[in-house]
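J.: generate a structure from the sequence data that follows.
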Amino acid sequence: GSEVKSDFIFYQCDIGDFKAVKAVFANHKIDAVINLAARAGVRASVEDPWIYLDTNVKGTLNLLECCKNSDTKKFVLASTSSIYGLNAMPFKETDNTDRPLAPYSATKKGAEAICHSYHYLAGIDISIPRYFTVYGPAGRPDMSIFRFIKNIDNGRPIPVFGNGKQTRDFTYIDDIADGTIRCLAPFGYEIFNLGSNSPVELMYVINLIEQRLGKKAEIEWLPMHPADVLATWADIEKSKEKLGWRPTVSIEVGVQNTVDWYLKNREFLNRLKV
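T.: Down below sits the predicted model:
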């Protein structure tokens, strides 16, 4: 089905369904595609790798094929920092990414590779932002920050894998959106890291949430998952130089905004099944 709001039309369909995607392209002259549709999550991809392959690789292929056939000139693929695996930090776009640690990162690597072939053969201009741990208001309900806020608020334990000292280059949603839109400019075929370039420990983020909620976390310590990495850290020099992009929201302000959004929408959010 589709939903229309003045200059915005929403179609509910699966990018893995080539016929459905083709129908959208048949209805509109599309200048550019930003593909944010994906199966995300490292641990879940170990449980059901097939669905990740269908959406992330086949889905991206379906969109690229439609771009080629419709003369759509620009394609932006949202990719992931998890593609870097166990590389030395900070992660640079030129690092080797041939050794993914989980089906999720493997399927995003596959999507990036298919993008390159369509750039080479069909001349589609392609930019690939690699996102580093995105968070913020209206974020994915399965992401750690949202679950931490919800559980701490409701007096339920929060699951922490390992010792809580793992670091993540948390990047606020407004910065990610800004960088993604900048990727619409013509670059040929380019990959860009979108990260905050200042990794923080998970326990520090939990402390920020505790302070804003005025409640203490009860922690359920769990063994580290073998597909998880201990740290992520983005080198963003290329994004600064070519995109004119830099992150503007600190983790302190970002977590505060996210907690405040949760408190405003608490009733609705607590009904969400996660």
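J.: okay, CA-based contacts and neighbour counts for the rest of this
T.: Noted.
J.: do you know how far R130 is from T171?
T.: 11 Å (Cα to Cα, to the nearest Å).
J.: which neighbours do those two share?
T.: L194 (Cα atoms under 8 Å, 6 or more residues apart in numbering).
J.: this structure: helices as residue ranges?
T.: For the chain, helices defined by DSSP state H occupy the ranges 18-27, 42-47, 49-52, 59-70, 103-122, 144-153, 173-182, 202-213, 237-238, 251-264, 266-271.
J.: and of those helices, who's closest to S79?
T.: With respect to S79, and counting by Cα to Cα, the nearest of those is helix 103-122 at 6.1 Å.
J.: and that closest one, what's buried?
T.: Under the neighbour-count criterion of 16 or more other Cα atoms under 10 Å, helix 103-122 has 103-112, 114-116, 118-119, 122 buried.
J.: cool, stretch 175-183 as well?
T.: D175, I176, G179, T180, R182, C183.
J.: okay if I get the helices of the chain as a markdown table plus distance to V33?
T.: Shown next, in a markdown table, are the helices of the chain (distance: least, Cα to Cα, whole Å):
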| stretch | distance to V33 |
| --- | --- |
| helix 18-27 | 10 |
| helix 42-47 | 25 |
| helix 49-52 | 20 |
| helix 59-70 | 8 |
| helix 103-122 | 12 |
| helix 144-153 | 28 |
| helix 173-182 | 11 |
| helix 202-213 | 34 |
| helix 237-238 | 22 |
| helix 251-264 | 28 |
| helix 266-271 | 30 |
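J.: of all these, which lies closest to F161?
T.: helix 202-213 (9.9 Å).
J.: and the angle from the closest one to helix 251-264?
T.: Between helix 202-213 and helix 251-264, the angle comes out at 50 degrees (axes from the mean of the first three to the mean of the last three Cα atoms, to 10 degrees).
J.: now the second one, please; I'll put the structures next to each other:
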Amino acid sequence: MHAQHRRFFTNMGERQLPLYMESIGFNQAQENFNRPSGYPCYHWLQTIRGEGEFTFGGNTVLLKENSGVLLLPNEPHEYKPTSDIWETMYITFMGTQANAILSSLGLNQSSLYQWDLESQLQNYAARVLDSISSDRDVSELDVSGDTYRFLILLKKHGRVNNLPSISHAIERLEPVLILMEKSYGDPNLGLELMASEIGISPRHLNTMFKQTFRMTAYAYLIMFRIRKAKERMTGDSSITVKDTAHHVGFRDVSHFVATFRRIEGVTPEQYRILY
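T.: You can find the predicted model right below:
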């Protein structure tokens, strides 16, 4: 059987976009690659079938099914098959805001990612390539959107260093999130009570929230209360700030106003006028 290769490359004009896909492709029989100077764009390589050996950053990892490597631009690397057949998909991308986007998502390090069998991440690149290949009207904005969607899936479903993925962490935290939804108006709702909902220590709960939402559990609760306050104030102009503060779990109105202003940049009254 002859090796099948399918590739798609973008045009130069697309390189002014915040995020653009430089290329995407499928290799039915992946060959050896050695790039001592790396690749000039962000480079993603994942295994579809079989396995290969991937070396970067002084470490060598085995790239099995449901795993891939994301490399920063110009990261030296090499890879080679370790099975009779090694099928791979790759995506290379860049953009005027690529560095900022990846930093904001916490994807700004060359890393090995793994995911579950049922994850959307496994077949996403193949679906994008199929869509691009069959769509005569594909636009640079469509492909840019596909690239951003890929990064979101990687952030949500990818696991680094055997840590749980965000999707798994949210499943584990679901009872706590439900408790917040039901009891955000209770001023006694705090870290101890939230942690006891899933039988872990407050410290462990904070660690899980920081890994998943980049903030502590209590900070997340405060953000949630402020969101509920905005919904309440903009839904009925007759509701006072004091009533709103108590409704969303603040004992002290001045504390509510100060917290609202710190998060939103305006006072509750100013926010109501704006919206």
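J.: I'd like the TM-score for the two structures, please.
T.: Laid over one another, the chains give 0.25 as their TM-score (TM-score structural alignment, normalised by the length of structure 1), with 122 aligned residues with a Cα RMSD of 6.4 Å.
J.: for E220 of structure 1, state which of the buried residues of stretch 175-183 of structure 1 is nearest.
T.: Using Cα to Cα, these come closest to E220 of structure 1 at I176, 30.6 Å.
J.: follow-up on the earlier one: which one of the helices of structure 1 lies closest to E3 of structure 1?
T.: Judging the helices of structure 1 by Cα to Cα, what sits closest to E3 of structure 1 is helix 18-27, at 12.6 Å.
J.: what's the angle between the closest one and helix 59-70?
T.: 40 degrees.
J.: could you give me the buried positions within the helix or strand harbouring I222 of structure 2?
T.: In the assignment (DSSP states H and E), I222 of structure 2 maps to helix 217-235. For helix 217-235 of structure 2, a neighbour-count test (16+ other Cα under 10 Å) marks 217-218, 220-222, 224-226, 228-230, 232-233 as buried.
J.: and of the helices of structure 1, who's closest to F192 of structure 1?
T.: helix 237-238 (6.8 Å).
J.: pull the residues that contact the closest one.
T.: So helix 237-238 of structure 1 is contacted by F192, N193 (Cα under 8 Å, 6+ apart).
J.: ok, the spatially closest residue to I166 of structure 2 that is not a sequence neighbour to Q46 of structure 2 distance?
T.: Using Cα to Cα, 6 or more residues apart in numbering and skipping residues adjacent in sequence, the residue nearest I166 of structure 2 is K156, 5.0 Å away. As judged by Cα to Cα, K156 of structure 2 and Q46 of structure 2 stand 16 Å apart.
J.: the more surrounded of those two?
T.: Q46 (27 against 20; other Cα atoms under 10 Å).
J.: just give the closest residue to the more buried one, not the sequence neighbours.
T.: Q46 of structure 2 sits nearest to G68 (Cα to Cα, 6+ apart), 3.9 Å away.
J.: show me what the helix holding I222 of structure 2 packs onto, helices and strands only.
T.: Judged by 3 or more Cα pairs under 8 Å, 6 or more residues apart in numbering; DSSP states H and E, helix 217-235 of structure 2 is in contact with helix 202-213, helix 241-247.
J.: if we use 10 Å, what do you get?
T.: helix 166-183, helix 191-197, helix 202-213, helix 241-247, helix 253-264, helix 268-274 (3 or more Cα pairs under 10 Å, 6 or more residues apart in numbering; DSSP states H and E).
J.: take the ones you listed and write them to a markdown table, including mean neighbour count and distance to H77 of structure 2.
T.: A markdown table is the format used below for those (neighbours: other Cα atoms under 10 Å; distance: least, Cα to Cα, whole Å):
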| stretch | mean neighbour count | distance to H77 of structure 2 |
| --- | --- | --- |
| helix 166-183 | 16 | 28 |
| helix 191-197 | 17 | 43 |
| helix 202-213 | 18 | 28 |
| helix 241-247 | 19 | 55 |
| helix 253-264 | 16 | 43 |
| helix 268-274 | 14 | 51 |
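J.: so which of these gets nearest I101 of structure 2?
T.: Per Cα to Cα, nearest to I101 of structure 2 of these: helix 202-213, 16.4 Å.
J.: that older thread, which pair of the buried residues of stretch 175-183 of structure 1 spans the longest distance?
T.: Pairwise across those, and taking Cα to Cα, the largest span is found between D175 and C183, at 12.6 Å.
J.: pull out the buried residues from stretch 256-274 of structure 1.
T.: Quick answer for stretch 256-274 of structure 1 (16+ other Cα under 10 Å): Q256, N257, T258, V259, Y262, L269.
J.: hang on, F56 of structure 2 packs against L62?
T.: No. Contact criterion Cα atoms under 10 Å: F56 of structure 2 and L62 do not qualify, at 11.5 Å.
J.: joint contacts of the two?
T.: Y79, L112 (Cα atoms under 10 Å, 6 or more residues apart in numbering).
J.: rewinding a little: so after whatever helix or strand the residue nearest to Q46 of structure 2 lives in, what's the next helix or strand?
T.: Using DSSP H and E, G68 of structure 2 sits in strand 67-71. Per DSSP H and E, the first helix or strand lying C-terminal to strand 67-71 of structure 2 is strand 77-81.
J.: which other helices and strands contact that following strand?
T.: strand 33-35, strand 52-56, strand 59-63.
J.: any idea which of those gets closest to F93 of structure 2?
T.: Nearest to F93 of structure 2, of those and by Cα to Cα, is strand 33-35 at 17.0 Å.
J.: from the contact counts, what lies against the closest one?
T.: strand 52-56, strand 77-81.
J.: quick one: closest of these to I170 of structure 2.
T.: Short answer: strand 52-56, nearest of those by Cα to Cα, at 30.5 Å.
J.: what angle do the closest one and strand 77-81 make?
T.: Using the same axes, to 10 degrees: strand 52-56 of structure 2 against strand 77-81 is 170 degrees.
J.: quick one, strand 52-56 of structure 2 and strand 59-63 angle?
T.: Going by the same axes, to 10 degrees, strand 52-56 of structure 2 makes 150 degrees with strand 59-63.
J.: please name every helix or strand in contact with strand 52-56 of structure 2.
T.: Against strand 52-56 of structure 2 (3+ Cα pairs under 10 Å, 6+ apart) you get strand 33-35, strand 59-63, strand 67-71, strand 77-81, strand 111-114.
J.: how about I114 of structure 1: what's its closest non-neighbour residue?
T.: L61 (6.8 Å).
J.: hang on, isn't the one you found packed against C115?
T.: Yes. Using Cα under 10 Å, L61 of structure 1 is in contact with C115, at 7.9 Å.
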